[in-house]
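Peer 1: Any chance you could fold what I've pasted below:
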Amino acid sequence: MNYRHAFHAGNHADVLKPVVLLALLDALRRKDSPFFVLDTHAGRGRYRLQGEEAGRTGEAAGGVLRLAGAVDLPPAVARYLEAVAALNPDGGLQVYPGSPLLAAQALRGEDRLAACELQPEEAAALKALFAGDARVAVHARDGYAAVRALLPPRHQGRRFGRGLVLVDPPYEAQEAEYPQVTAAVREALERWPQGMCAVWYPIKQRRQLAPFFRALRALPARQVLLAELLVRPDDSPLRLNGSGMALVNPPWKFDQVLAPALPALRDRLGGAGASTRLEWIKREA
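Peer 2: Here you go, the predicted model:
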């Protein structure tokens, strides 16, 4: 699957991911000590929904635009919509944030973000976006290799004891990408045991993900939580039927944060046969 983010900005998968991401960042913000975020596949950071790519596909109409004006939303979904609205002060929805921009919004003065992007044009746009923001370092490099180079995180000789590694690859190699993903997460955990990891993954047919889930269970982690949103039945291998976030060592009781959010997204973004999944596939005491 060639998942170029600009073509899919604001679609159902691009709603689930920031909802989960912001909830994780908010959990990190609840403690005073600084945290570090590594975004391995950051993209350009900001997208125009009326631009050439997103405007051509119109996928936001089945995603974020369906949430416009919604009321009585669970806190995690409302938090996401507030973050998007903050980037559109004139009203409407013209600009859609990628994961590094949302992460930067959540950073405090001592927190740090390292955003990696391999494609030259995307990396240049990302550097321009964060020019002058001392909290954000943009690396034009392979995100998987950055795990070894940048972890454990340090700033001015000080190590960060807390933080998040976000792994959100385009899955251009389809199933062949999963071994790279799990290898990167394994290395992240070995180099930075205190850190959390969050992995986005596409769902065409859920049964095809079984080897990936087995590999996640084998990681040197205490807990692995899956949060999935399918907007249609997973019976078509040719469509993106849904997506999920695999959360490795998430915050305490994080499933309770997501529990009301997933059904709300299903009801507003899904069609016939839509479903959700929130399941611990590994949970040690």
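Peer 1: can we go C-alpha only for contacts and neighbour counts from here?
Peer 2: Will do.
Peer 1: Could you grab the helix/strand/coil label for Pro250?
Peer 2: Secondary structure assignment for Pro250 (DSSP: H, G, I helix; E, B strand; the rest coil): coil.
Peer 1: ranges for the helices of the stretch 51-200 of the chain?
Peer 2: For the stretch 51-200 of the chain, the helices defined by DSSP state H, counting those that start in this stretch occupy 52-57, 75-86, 99-106, 120-129, 143-150, 177-191.
Peer 1: Format the ones you listed as TSV; extra columns: mean neighbour count and distance to Lys31.
Peer 2: Listed next are the helices of the stretch 51-200 of the chain as TSV, based on neighbours: other C-alpha atoms under 10 Å; distance: least, C-alpha to C-alpha, whole Å:
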stretch	mean neighbour count	distance to Lys31
helix 52-57	16	37
helix 75-86	18	18
helix 99-106	21	13
helix 120-129	17	28
helix 143-150	17	23
helix 177-191	19	21
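Peer 1: now the other sequence, so there's something to compare against:
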Amino acid sequence: MLSYRHIYHAGNHADILKHLVVSQICRHLIKKEAPFFYLDTHAGIGQYSLDSEQAQKNKEFQSGIARLLDEKNLPESIEALLDIVKEMNPNKSLQFYPGSPKIVDYYVRQKDKLHLCELHPNDYPILAALFPNKRRANVSKEDGFSSVRAMLPPPQKRGFVLMDPPYEVKKDYQYVVKALQEGCQRFPQGTYAIWYPVLNRKQADDLLKAVKATKIRNVLLLELCIRDSEKERGMAGSGMIVVNPPWTLEQEAKEFLPALSKILAEDNQANHQVSWITPE
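Peer 2: Model (predicted):
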């Protein structure tokens, strides 16, 4: 199945959590002079036009990134993400929203390298056109999970792997755990971030249990739910599973998650959590 198009959901609450984590990991990586490698297993088209017919269908960005842009006195980590969004929208009208590749591209230096995977036949050429410089970013039309096996360990010896499949196929829940295991075996010092949706509590908890069962150490969990996950159909929230997180990320999340929960809440059941699936 390749029906999923992320543009329908660009800039929503799940994007904000994912991209905050991506931004903070990159900010940490560039503090050191040594180059780093970034692997994105499901890169999408890289950036999204919020004026497009697809984005306008449900206008999920209006209850997501648009709300944040109207807020004052936000945590520094949120402001850093908003700086990227504002740079993409210089006329102050919200027309574009960055995907994960564009956020990482904001931070990477000439010595760093991106490998972006996108299998969707319509999305791949758009992503490739956005990143034409192969020395900076290699864009590949391939299964992102197999790229974990093929691309690791990287020659840079420092790296960040983002896995955020659409989970339109239920086996993605198994594939993402398997890919994490393979990645950690091949490149144990890398940072891995897995995004997952909270469609219902049991499905999300089963994924967290499967990650814990791998016995991989140093695994941080960040989760944001904007409403009750059991009352309505659809995505009530999402989470990020981060292996080998920056040492600052736990405290940063304890600052930005309460702010997001307050600003993006859709009912009084909105909640968030910061916890360790497995300590170091």
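Peer 1: TM between them?
Peer 2: Here the TM-score for the pair of chains, by TM-score structural alignment, normalised by the length of structure 2, is 0.95; 278 aligned residues with a C-alpha RMSD of 1.5 Å.
Peer 1: before we move on, back to that, is it possible to get JSON lines of the helices of the stretch 51-200 of structure 1 that adds distance to Ala27 of structure 1?
Peer 2: Output for the helices of the stretch 51-200 of structure 1, formatted as JSON lines (distance: least, C-alpha to C-alpha, whole Å):
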{"stretch": "helix 52-57", "distance to Ala27 of structure 1": "31"}
{"stretch": "helix 75-86", "distance to Ala27 of structure 1": "11"}
{"stretch": "helix 99-106", "distance to Ala27 of structure 1": "11"}
{"stretch": "helix 120-129", "distance to Ala27 of structure 1": "25"}
{"stretch": "helix 143-150", "distance to Ala27 of structure 1": "22"}
{"stretch": "helix 177-191", "distance to Ala27 of structure 1": "19"}
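Peer 1: So for Tyr201 of structure 1, which of the ones you listed sits nearest?
Peer 2: helix 177-191 (8.9 Å; C-alpha to C-alpha).
Peer 1: how about that closest one, aligned to which bit of structure 2?
Peer 2: Aligning helix 177-191 of structure 1 against structure 2 (TM-score structural alignment) gives residues 172-186.
Peer 1: Over to stretch 226-236 of structure 1?
Peer 2: Per the alignment by TM-score structural alignment, stretch 226-236 of structure 1 matches residues 221-231 in structure 2.
Peer 1: Any buried residues in the matching stretch, and which?
Peer 2: If you call a residue buried by 16 or more other C-alpha atoms under 10 Å, then stretch 221-231 of structure 2 has these buried ones: 221-229.
Peer 1: what about the residue nearest the centre of structure 1, which SS state?
Peer 2: Most central in structure 1 under C-alpha atoms, centre = their mean is Lys17, positioned 4.2 Å from the mean C-alpha point. Per three-state DSSP, the secondary structure class of Lys17 of structure 1 is helix.
Peer 1: need the contact list for it.
Peer 2: When contacts are counted by C-alpha atoms under 8 Å, 6 or more residues apart in numbering, Lys17 of structure 1 is found next to 200, 244-245.
Peer 1: Strands of the stretch 151-285 of structure 1, start to end?
Peer 2: All strands of the stretch 151-285 of structure 1, identified by DSSP state E, counting those that start in this stretch, fall at 154-155, 158-159, 162-167, 196-203, 223-230, 242-248, 275-283.
Peer 1: Would you convert these into TSV that also reports distance to Glu117 of structure 1?
Peer 2: Shown next, in TSV, are the strands of the stretch 151-285 of structure 1 (distance: least, C-alpha to C-alpha, whole Å):
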stretch	distance to Glu117 of structure 1
strand 154-155	20
strand 158-159	23
strand 162-167	12
strand 196-203	16
strand 223-230	25
strand 242-248	20
strand 275-283	30
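Peer 1: looking at it, His42 of structure 2 is touching His115, isn't it?
Peer 2: No. Between His42 of structure 2 and His115 there is no contact under C-alpha atoms under 8 Å: 10.6 Å.
Peer 1: which residues touch Glu177 of structure 1?
Peer 2: Residues near Glu177 of structure 1 by C-alpha under 8 Å, 6+ apart: Tyr171.
Peer 1: So it versus Leu166 of structure 1, what's the distance?
Peer 2: Distance, Glu177 of structure 1 to Leu166 of structure 1, by C-alpha to C-alpha, to the nearest Å: 15 Å.
Peer 1: same question, Lys127 of structure 1
Peer 2: 19 Å.
Peer 1: And for Arg112 of structure 1?
Peer 2: Arg112 of structure 1 sits 14 Å away from Leu166 of structure 1, taking C-alpha to C-alpha as the criterion.
Peer 1: Spell out which residues are contacts of both of these two.
Peer 2: By C-alpha under 8 Å, 6+ apart, the residues touching both Arg112 of structure 1 and Leu166 are Val37.
Peer 1: got a list of what the counterpart of Met240 of structure 2 in structure 1 touches?
Peer 2: Here Met240 of structure 2 is matched to Met245 in structure 1, going by TM-score structural alignment. Residues near Met245 of structure 1 by C-alpha under 8 Å, 6+ apart: 17, 20, 198-201, 226-228.
Peer 1: quick revisit: average offset between the match of helix 177-191 of structure 1 and structure 1?
Peer 2: Aligned to structure 1 and superposed, stretch 172-186 of structure 2 gives a mean residue distance of 0.7 Å (mean C-alpha distance after the TM-score superposition for structure 1).
Peer 1: thinking again about what came up before, closest one to Ala259 of structure 1 out of the contacts of Met245 of structure 1, please.
Peer 2: For these, the nearest to Ala259 of structure 1 is Ala227 (9.0 Å; C-alpha to C-alpha).
Peer 1: What residue in structure 2 is paired with Leu22 of structure 1?
Peer 2: Using TM-score structural alignment, the partner of Leu22 of structure 1 in structure 2 is Ser23.
Peer 1: Check the mean deviation of the helix or strand that contains its match from structure 1.
Peer 2: Ser23 of structure 2 belongs to helix 13-29 when elements are defined using DSSP states H and E. With mean C-alpha distance after the TM-score superposition for structure 1, helix 13-29 of structure 2 departs from structure 1 by a mean of 0.7 Å once superposed.
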